[in-house]
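1. coords please:
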Amino acid sequence: MTAVLEIEPREKEKKREAVRESLAEQGIEFILAQFVDIHGGPKVKQVPVDCFDDVVDDGAGFAGGAVWGMGLGPESHDLMARTDLSTYTRLPWQPNVAMACCDLFVDDEPWPYCPRTNLKRMLSIFAEKGFALNGGFEPEHFLVEKDGDKIKVWDPSGIDTLAKPCYDFKGMCQSMDYLQDITRYGNEMGFGIYQSDHEDANGQYEINFDWTNGLHASDRLIHFRMMTGQVAQKYGAIATYVAKPFEDKTGSGAHLHFHIADLLSGNNLFPLQEGEEDWKGLGISKTAIHYVGGLLKHIRAITAVASPQINCYRRIQSGEFVYSTDSGYTWTPSFASYGDNNRTQLFRSPASNRFEDRSPSSMVNPYLLLAVHIAAGLDGIINEIDPGEAITGKNIWNLSIEERKNLGMILLPQNLLEAVEALEEDEVVKSGLGPIADEFIKLKKAEWGTFMRHVTPWEIQRTLTLI
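-> I've put the predicted structure just below:
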């Protein structure tokens, strides 16, 4: 796959007519013009299909001050969401509706606070160096239902109760119709879903997609989360991407498998290249090692983007002994390392053609994550950053904190404020966000302040009569 480049005017007109014809053939009556806010939350306007040209050329208008992180106030000019012709897709669960991703404009200029526009900027910078970023997310999520003011696992048959429910047949069977709907609908939308399973926690599921370029991989994750939210309602459930909805169960991630390719040939640059020495003993090229070196150097700042909500840090807590769950494992890195096919690593190489980043939370904004990935990884390539020796043959979770530090592993931030302060000091990672960085930092500090004013029942129970 190659980087996503802007369509030439003549090609755009051809594409426009092809999309128009396709919408007519499918009986589409309405278009959802969709973009995301700074959190990665989807925002839409519903437009009659007769207004197709309007949303392509001018865009659907939004009040930017009504959306988080857009750098606009109530006095600002309209935010115009213009549909990307390459992203039109019919919604299988609402077959008279097509959805299209939008890029945001203000006063006819691309708006730099738009997460999708910002990722396109970073992909263009990467392309100038001759590279394309390809990948795919593995979104984990829970099916839950409301229980008064609390939530509980969606378990209509009362059988999803095992301590180690991962891949369990019975647990899978009661959710089979839901997972089949997701697979069928996702593949109708071009996802290339090839596996689904019951994950490590009760009520938790994971879906695996095909690879694509970085922009459309991000689009796909947003649309997947939208789809699961709609389909789950059919079964009386809520699909939640809260990273850690239950304190005794494994959290949900959005593991990212990625590689970089040569822009012109499309060849994957991560396997050893012809005549190249196997520098770290992983069968991985120097380009791949340097890219990961950049990610590791900047990992504390990246974590603010990979785990953007306070709850995300419930997943990555560390201690002298590994914080455990009912199943016995968290499956989440708390220290930064890289190595071979070993799920206790942060960056594992399951094969010579890719790395997996196991740190991102299920609540990640994928556009922002891939933008900072490029910034940090490119710093690694340009400056030939050496990440040190690869960690192989070790269960990192069983090592003491001192042993991990002696191996050069960096402790990930243990709360949102710590991560945001690391981001604030990292000019390379901030450059990947452009002006979004200041909005993000301001918003996250405000969230932390609000959180710290909240008194929890745990605090009262523990300290009411302590002194």
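2. Please count neighbours and contacts with C-alpha atoms only from this point.
-> OK.
3. how many neighbours does residue 44 have?
-> One way to gauge burial is a neighbour count; for residue 44, by other Cα atoms under 10 Å, it gives 18.
4. Helix or strand: which one has it?
-> Residue 44 belongs to strand 42-48 when elements are defined using DSSP states H and E.
5. which strands and helices sit next to that strand?
-> Strand 42-48 is packed against strand 30-36, with contacts defined by 3 or more Cα pairs under 8 Å, 6 or more residues apart in numbering; DSSP states H and E.
6. Please provide the structure for the following sequence as well, for comparison with the first:
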Amino acid sequence: MNSVEQAMDYIKTNNVKFIRFQFVDIHGEPKNIAYPVKAGAAGEEELYDVLEKGLYFDGSSIEGFVSIESSDMMLKPDLKTLSVLPWRPTEKSVARVICDVYTTTGKPFEGDPRGCLKRVLAKFDEELGGEFFVGPEPEFFILKEDACGSWVPADDAGYFDLEPLDGGCDIRRKIVFALENLGFHVEASHHEVAEGQHEVDFKFADAVKTADSVVTFKTTIKTLAAQEGLKATFMPKPFFGINGSGMHCHQSIWLNGEPSFYDESAQYQLSETCMSYVAGILDHAKSIVAVTNPTVNSYKRLVPGYEAPVNIAWANANRSAIVRVPAPRGKGTRIEFRAPDPSCNPYLAFTVMLAAGLDGVKRKLSAIDPVEKNIFAMSEAQKKAEGIESVPANLKAALDELENNSVLKDALGKHIFENFIEIKNAEWDSFRTSVTDWETKQYLKI
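-> Below is the predicted model:
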């Protein structure tokens, strides 16, 4: 929908009784205010006004937003995102619309993650006529409650297994239908490597639409799982000894309306722009992961083994490097950054990936030679000889890298950068001072 009039017609046609004005906090967690649609001429006038001008809310209780003395804020709906929620009753339906956050002076709020991504994209468009496309692959676990009240994988299947081993066929089918009703172009769904682990792939799009989709994707899956008495989790490493969940991000940039990563005459058929973009990602990788892998648990996944993308190198077919260039060429030429996990805020994750890649393009960096050998099989001495470094081993080390990265700091903006660092350092301190079950079992006998 491109106009308030079209939105009004959609609401009336679909008998919408509540509209969720949705936005995200600094973690990427969705928040909303439910607006009741009122009958009669006065109700229509009020609805028109809210859709056109926005809805006031108190931002002081949203983590990473504002203090209590400057709490009044405005949610301005992006009417293109208005959609009925397929899991709610159809006779009195509920819709959601994704919003941008504004101050009461009418300016975009600098702490809004969606606004942050839009700001970086606008600058890219202004300077280079650029567009940024992303296709993420968020993995997740479906869990069931066992007799002891613990949440365990809901099936024992493995990669690409079929029923009856794959106990997730039915829930994945419901997820696909719901996503399609929400406007997703679902490309495939399948069981993943670990027990209870799944993946549903949807088509790439521009970065803002894709980030919106990731948030909607997670909400949809969690809701449908809960309706079945199950639990869906996007926790990066919920279980020891089996693979964790990643969110590989395929990405490309277009310049002046044309794809910029393909060059038929170049080595690997990859353009200088593509090689510089890859070099930028690799150059900033140690800082990027603070945002793309933003939890203490993220670094339980980013460890050697379990096919973890920890090695700062690039390759073509080789999936043991942190950046891979998939086989398609022409308009389909893209790179795949394999480090991110689905606990990240997609708006901020896409912001820092683009900023890092563009920094490589602007500085005309040259990517090192691809590493086509299995890095997972290399010893630390072999990796050192090849010049292959690893991402930070924990959240604190990643935050320290981010604090010293002026490129990513500028992309995130002062407000988000400072709040993100403060909140995540507090998270690390909470973890660092906690006593875990492992420690009790290991040391209580001392």
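7. What residues of the helix or strand following the strand holding residue 44 of structure 1 count as buried?
-> Counting by DSSP H and E, the element after strand 42-48 of structure 1 in chain order, helix or strand, is helix 52-57. Buried positions in helix 52-57 of structure 1, judged by neighbour count with 16 or more other Cα atoms under 10 Å: 52, 55-56.
8. count of residues packed around the residue nearest to residue 151 of structure 2 when sequence neighbours are not counted?
-> Closest residue in space to residue 151 of structure 2, ignoring its immediate chain neighbours: residue 145 at 4.6 Å, by Cα to Cα, 6 or more residues apart in numbering. The local packing of residue 145 of structure 2 (other Cα under 10 Å) involves 14 other residues.
9. Could you pull up the residues touching residue 145 of structure 2?
-> Shown in contact with residue 145 of structure 2 (Cα atoms under 8 Å, 6 or more residues apart in numbering): 151-152, 230.
10. Now, of those residues, which are buried?
-> When those are checked for burial by 16+ other Cα under 10 Å, the buried set is 152, 230.
11. quick one: which of the contacts of residue 145 of structure 2 is nearest to residue 188 of structure 2?
-> Of all the contacts of residue 145 of structure 2, residue 188 of structure 2 sits closest to residue 230, with 22.0 Å by Cα to Cα.
12. Structure 1: which residue goes with that closest one?
-> Applying TM-score structural alignment, one finds that residue 230 of structure 2 aligns to residue 237 in structure 1.
13. so its match makes contact with residue 155?
-> No: using Cα atoms under 8 Å as the test, residue 237 of structure 1 is too far from residue 155 to be in contact (9.2 Å).
14. And the strands in the stretch 151-300 of structure 1?
-> When secondary structure is read from DSSP state E, counting those that start in this stretch, the stretch 151-300 of structure 1 shows strands at 195-198, 204-208, 212-213, 238-240, 254-262.
15. Residue 142 of structure 1 is nearest to which of those strands?
-> With Cα to Cα, the closest approach to residue 142 of structure 1 among the strands of the stretch 151-300 of structure 1 belongs to strand 204-208: 4.3 Å.
16. roughly how far apart are the residue positioned nearest the centre of structure 2 and residue 262 of structure 2?
-> A centroid search over structure 2 (Cα atoms, centre = their mean) returns residue 346, at 2.9 Å, as the residue closest to the centre. Between residue 346 of structure 2 and residue 262 of structure 2 the distance, using Cα to Cα, to the nearest Å, works out to 26 Å.
17. Give me the secondary structure label for residue 139 of structure 2.
-> Under the three-state scheme (DSSP: H, G, I helix; E, B strand; the rest coil), residue 139 of structure 2 adopts strand.
18. need the contact list for it.
-> For residue 139 of structure 2, the contact set (Cα under 8 Å, 6+ apart) comprises 192, 197-200, 234, 245-247, 342.
19. for residue 303 of structure 1, what are its contacts?
-> Residue 303 of structure 1 sits next to 359-360, 412-413, 419 when contact means Cα under 8 Å, 6+ apart.
20. So how do I select the buried members of these in PyMOL?
-> Of the contacts of residue 303 of structure 1, the buried ones go into a single PyMOL selection, burial set by 16+ other Cα under 10 Å:
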select buried, resi 359+360+412+413+419
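21. Can you report how many residues neighbour residue 226 of structure 2?
-> 12.
22. That one - nearest residue in space that isn't next to it in sequence?
-> For residue 226 of structure 2, the nearest residue in space outside its immediate sequence neighbours is residue 232; the separation is 7.6 Å by Cα to Cα, 6+ apart.
23. and the residue nearest to residue 305 of structure 2 when sequence neighbours are not counted, what does it touch?
-> Once flanking residues are discounted, residue 305 of structure 2 sits nearest to residue 376: 6.9 Å by Cα to Cα, 6+ apart. Residue 376 of structure 2 makes contacts with 304-305, 307, 320, as judged by Cα under 8 Å, 6+ apart.
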